[in-house]
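Student: Pasted the sequence and its predicted model underneath.
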Amino acid sequence: MNTDIAATLPGATKTHRDESFPVASRLIAPAHRAVVLAFYRYVRAADDIADAPGLAPEEKLRRLHAFEAALDAADPAVPLARALAEADRRHGCGAAQARLMLDAFRQDAVKPRYAGFAELIDYCTRSADPAGRFLLALHREDEAAQGPADALCTALQILNHLQDLVKDRERIGRVYVPEPWMALAGGEEAFFAPGNGPARRRVLDAVLDRVDTLLDTAEALPRSLRSRRLAAESVATIATGRLLARRLRREDPVTGRVDLAKADFARAFARAAPALAHLGFTSDAAVCRRIVAGSGSSFRLGMASLKGERRRAIHAVYAFCRLIDDVADAAAPAPERRAAIEDWRREIDRLAGAPLTPVGRELQAATRAFGLDPAEFHLLLDGMAADAAERVRIADAAGLDLYCRQVAGAVGALSIRIFGATQAHAFALSLGRTLQLVNILRDVDEDAAIERVYVPLDRLLEAGIPDGPATCMVQDPRFAAVCRALADEAEAGFAEADRLLAGLDRRALKPAILMMEGYRIVLGHMMRRGFERRGPRPRPNRRDRLRLVTLALRGQP
């Protein structure tokens, strides 16, 4: 064994007080803090070896091997290794988790770039997740807490990577944002160019979308823990993660370091106080409500007209729609988006057993309460998988009907069961198609900017517009006439929905009626403005909103 390892350890770059997230805070029981610090100091020293800018990869690997050998031997010549080995002997945890992290640090020594998000997640399972598992083992917590703990640790690791983007690249030549993601901003050099903020922002936000989903999964951790102190620590840690993620959305980590302020930490730890009494934990329903509240959806008024379990169920459905739509629209490589859609497909399959995410568990509750058909969720995912392609075109009327059935009809079919109006299936499918036509007309330019054209190609060819770059297609002077014809079709769709509604329970269908009237207003604004000059998205004005609120307040629309 190399007995000179103690002399070759670099000086500590941080203490536990310098980290971005709580480490061995006063919330941890005094009996455990020394053990936690022994673990932290050992892995921090190993991480510093892997990150030492003046060492060649071969020398980093040699020192990491010697540092691990010192742990295995509880070498008294290496106090950090000896302290962790003794802690492991007393408590039965620490060494195994540290070895997993050493494996990640050896990867750091030789791997400067990542080929995809799955590679990055695999790295996090070894560089971050073992720290959470160590804390769970130290507190003798159940294995059920490992899933949300892993999600939290992975989220925090990615947030650290985003904080340190410039420092890691300049000091140690390492970048953790996967190369295909940076390619969407023009490649690595363009991604790091200070003046390329808008393109970089889209990529960073796509990464932060993944982080937010991980933090949502982590919200189950505090209520999964028996230890009140560890639960409080996890509440504070999740809160700091949320605060940092929000700061990273507002500020650019390439043009300046993004850090939390002391006031942010104070707010995070204030949220931990109720957890000491096992109170105030975030429920799965609250996670869905937060997603809905942050969406700015025009459907919120309709959802607000529901009560109790019906509102909770529609929130779950909408949160699912919001998350998968964000995946499909994200500035991530198409294969990565499709892979994320398939992850959600597996979560829907778990509705029959044990979902892993808060939205999945809420969908399971809604499915059991209202007899929702999981096939409708899969139809939605089929539509999102189509949207996740690098280039979206629809061939003909049959293709348009299928797409509308997937992304809008499925939502209608799920919603009417929650509303208690199962006899309204035909109305739901008809209205869903009509609302999607309005969406297509409203979002023509936004969609074209990401190479999506939902107006069928056969209609465009009839007008003399060949397939080509999307922005050229929608700017063709003849495109407006095709839009007017589609708008006429949407107008006829509203008339058909009115006809179908005549024989149905309008009180039960109030949320759908509110949605229908809001979209009818938007279509009217577009038709009056004309499709030759599209401009900003048309939105209900103050009079329109007053009309909708009045409609919502009526006992029966």
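Tutor: Looks like it came in fine.
Student: from here on, contacts and neighbour counts on C-alpha atoms
Tutor: Noted.
Student: quick one: contacts of the one helix or strand residue 311 maps to?
Tutor: Element membership for residue 311 (DSSP states H and E) is helix 308-329. For helix 308-329, contacts defined as Cα atoms under 8 Å, 6 or more residues apart in numbering pick out 209, 285, 288-289, 291-292, 295, 303-305, 337-338, 340-341, 344, 359, 362-363, 365-366, 380-381, 384-385, 387-388, 411, 414-415, 418-419.
Student: Pull out the buried positions in that helix.
Tutor: 310-329 (16 or more other Cα atoms under 10 Å).
Student: And here is the other one:
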Amino acid sequence: MPPRVKDAYRHCRRRATAHYENFPVASWLLPRHLRGPVAAIYCFARDADDLADEDPRPLAARRADLLAMQERVEILEDPAAEHEPEWIALADTRARFDLPAEPFRDLIDAFLQDLEQTRYASFGELMDYCRRSANPVGRLMLHLDGEPTESMLGYSDAICSALQLINFYQDLQQDLRENNRIYLPQDEMDQYGVTEAMLAAGQSSFQLRNLMQFQYARADRLLRAGAPLGGLLRGRMGLEIRAIINGGARILWRLRQQDDVFARPRLRARDVWVILAHSLRPRRR
């Protein structure tokens, strides 16, 4: 591997490990040869996410940059033709692993949607967003590991959608205050008597706690539906996936114990040991 490509991968790995996530990215559990490629995919998603959420420029400029990213990744194939480390690493990853373009295209579609849509009428509408904002990452990881079957892709989609929902539940107030977004189904908010004013006030009312317990239970079912993937994948990739699944389950467990639905749980040392203990032995259905 040329030195500039190695340096690009190191850069992506530093970025991936520096940004706090409850769910580990390119962690030491992964096979060594996949840590750089996973970090390169993460950097692509992170840059697109920042354009949608953090960039202070007008919407038109951010939309143009996202569309440019989408067009660029479609034709990406030669690391020697790239200059930025993130794109060098991603070009090498796409070329070496023959990654499909569709998951990258879907990711950008989701971030473009974030520029325009701030409310979701139903759970089905929200799941369609998860299909493009989260599921592509899991599909790309499976392609890094080999040729995934349709059942493996289905399990992965369930896991990734569940993890996306869990992230929404951790950031209820932040999403509303910083980006005017609510990732809760509007029809279910109405059903439980929860208003946007309650979310804005940051008060864990009886109605809101009931609504969130319903959300947590459904995300848990979705996560469990995808859990067989951890037993189908062998070696360190299987261990990584099981750790991610168990990490999501542990965060859900902590969310369900909290009276304050706006408090963001962080995994502690004891949680990490519990996750590892449950991840070391694969379970099959």
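Tutor: That came through, no problem. Predicted, not measured: the structure shown is a model, and the values here were computed from it.
Student: Got a TM-score for the two of them?
Tutor: With the length set by TM-score structural alignment, normalised by the length of the second structure, the two chains reach a TM-score of 0.85; 266 aligned residues with a Cα RMSD of 2.2 Å.
Student: sorry, back to before: just the buried residues of the contacts of helix 308-329 of the first structure.
Tutor: 209, 285, 288-289, 291-292, 303, 337-338, 340-341, 344, 359, 362-363, 365-366, 380-381, 384-385, 387-388, 411, 414-415, 418-419.
Student: Give the burial count for residue 76 of the first structure, as a bare number.
Tutor: For residue 76 of the first structure, the count of nearby residues is 14 (other Cα atoms under 10 Å).
Student: gap between the helix holding residue 311 of the first structure and the chain center?
Tutor: 13 Å (Cα atoms, centre = their mean, to the nearest Å).
Student: next one: stretch 378-390 of the first structure
Tutor: 17 Å.
Student: now that stretch: which residue numbers in the second structure?
Tutor: Alignment of stretch 378-390 of the first structure against the second structure: no match, by TM-score structural alignment.
Student: Aligned to residue 93 of the first structure, what sits in the second structure?
Tutor: For residue 93 of the first structure, the aligned position in the second structure is residue 99, judged by TM-score structural alignment.
Student: for residue 222 of the first structure, same thing?
Tutor: Under TM-score structural alignment, residue 222 of the first structure pairs with residue 230 in the second structure.
Student: In the helix or strand containing residue 91 of the second structure, which residues are buried?
Tutor: Using DSSP H and E, residue 91 of the second structure falls within helix 85-97. For helix 85-97 of the second structure, burial by neighbour count (16+ other Cα under 10 Å) applies to 85-94.
Student: In a markdown table, list these along with distance to residue 204 of the second structure.
Tutor: Below are those laid out as a markdown table (distance: Cα to Cα, whole Å):
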| residue | distance to residue 204 of the second structure |
| --- | --- |
| 85 | 44 |
| 86 | 41 |
| 87 | 43 |
| 88 | 46 |
| 89 | 44 |
| 90 | 43 |
| 91 | 46 |
| 92 | 47 |
| 93 | 45 |
| 94 | 45 |
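Student: What is the nearest of these to residue 195 of the second structure?
Tutor: Comparing those against residue 195 of the second structure with Cα to Cα places residue 86 closest, at 41.5 Å.
Student: Just tell me what that closest one corresponds to in the first structure.
Tutor: That one, residue 86 of the second structure, aligns with residue 80 by TM-score structural alignment.
Student: Can you get me a residue count around residue 265 of the second structure?
Tutor: By other Cα under 10 Å, neighbour count at residue 265 of the second structure equals 16.
Student: Skipping its backbone neighbours, what lies nearest residue 111 of the first structure in space?
Tutor: residue 174 (7.7 Å; Cα to Cα, 6 or more residues apart in numbering).
Student: Show me the contact partners of the helix or strand residue 230 of the second structure falls within.
Tutor: Taking DSSP H and E as the criterion, residue 230 of the second structure maps to helix 229-232. For helix 229-232 of the second structure, contacts defined as Cα under 8 Å, 6+ apart pick out 152, 155-156, 238-239, 241-242, 282-284.
Student: let's see 6 Å
Tutor: 155, 238, 241-242, 282-284 (Cα atoms under 6 Å, 6 or more residues apart in numbering).
Student: Kindly reformat those residues as a markdown table containing neighbour count and secondary structure.
Tutor: A markdown table is the format used below for those (neighbours: other Cα atoms under 10 Å; DSSP: H, G, I helix; E, B strand; the rest coil):
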| residue | neighbour count | secondary structure |
| --- | --- | --- |
| 155 | 21 | helix |
| 238 | 23 | helix |
| 241 | 23 | helix |
| 242 | 26 | helix |
| 282 | 18 | coil |
| 283 | 14 | coil |
| 284 | 10 | coil |
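Student: now, which of the residues you listed sits nearest residue 127 of the second structure?
Tutor: In terms of Cα to Cα, no member of these lies closer to residue 127 of the second structure than residue 155, at 14.7 Å.
Student: Not counting sequence-adjacent ones, nearest residue to the aligned partner of that closest one in the first structure?
Tutor: With TM-score structural alignment as the criterion, residue 155 of the second structure lines up with residue 148 in the first structure. Spatial nearest neighbour of residue 148 of the first structure, chain neighbours left out: residue 218 (4.2 Å); criterion: Cα to Cα, 6+ apart.
Student: Likewise for residue 136 of the second structure?
Tutor: residue 103 (4.5 Å).
Student: any idea where the helices of the stretch 301-450 of the first structure begin and end?
Tutor: For the stretch 301-450 of the first structure, applying DSSP state H, counting those that start in this stretch gives helices covering 308-329, 334-349, 358-370, 374-387, 397-404, 410-419, 425-442, 444-449.
Student: and of the ones you listed, who's closest to residue 19 of the first structure?
Tutor: helix 358-370 (28.1 Å).
Student: Compute the inter-axis angle for that closest one and helix 334-349.
Tutor: 40 degrees (axes from the mean of the first three to the mean of the last three Cα atoms, to 10 degrees).
Student: elements contacting helix 358-370 of the first structure?
Tutor: helix 308-329 (3 or more Cα pairs under 6 Å, 6 or more residues apart in numbering; DSSP states H and E).
Student: Read off where the helix it packs on ends up in the second structure.
Tutor: Across the second structure, nothing matches helix 308-329 of the first structure (TM-score structural alignment).
Student: Ok, stretch 524-541 of the first structure next?
Tutor: Under TM-score structural alignment, there's no match for stretch 524-541 of the first structure.
Student: hang on, the earlier thing: tell me which of the buried residues of helix 85-97 of the second structure is nearest to residue 203 of the second structure?
Tutor: For these, the nearest to residue 203 of the second structure is residue 86 (40.9 Å; Cα to Cα).
Student: Helix, strand, or coil at whatever residue of the first structure lines up with residue 216 of the second structure?
Tutor: Superposed on the first structure with TM-score structural alignment, residue 216 of the second structure falls opposite residue 208. Following DSSP: H, G, I helix; E, B strand; the rest coil, the label given to residue 208 of the first structure is helix.
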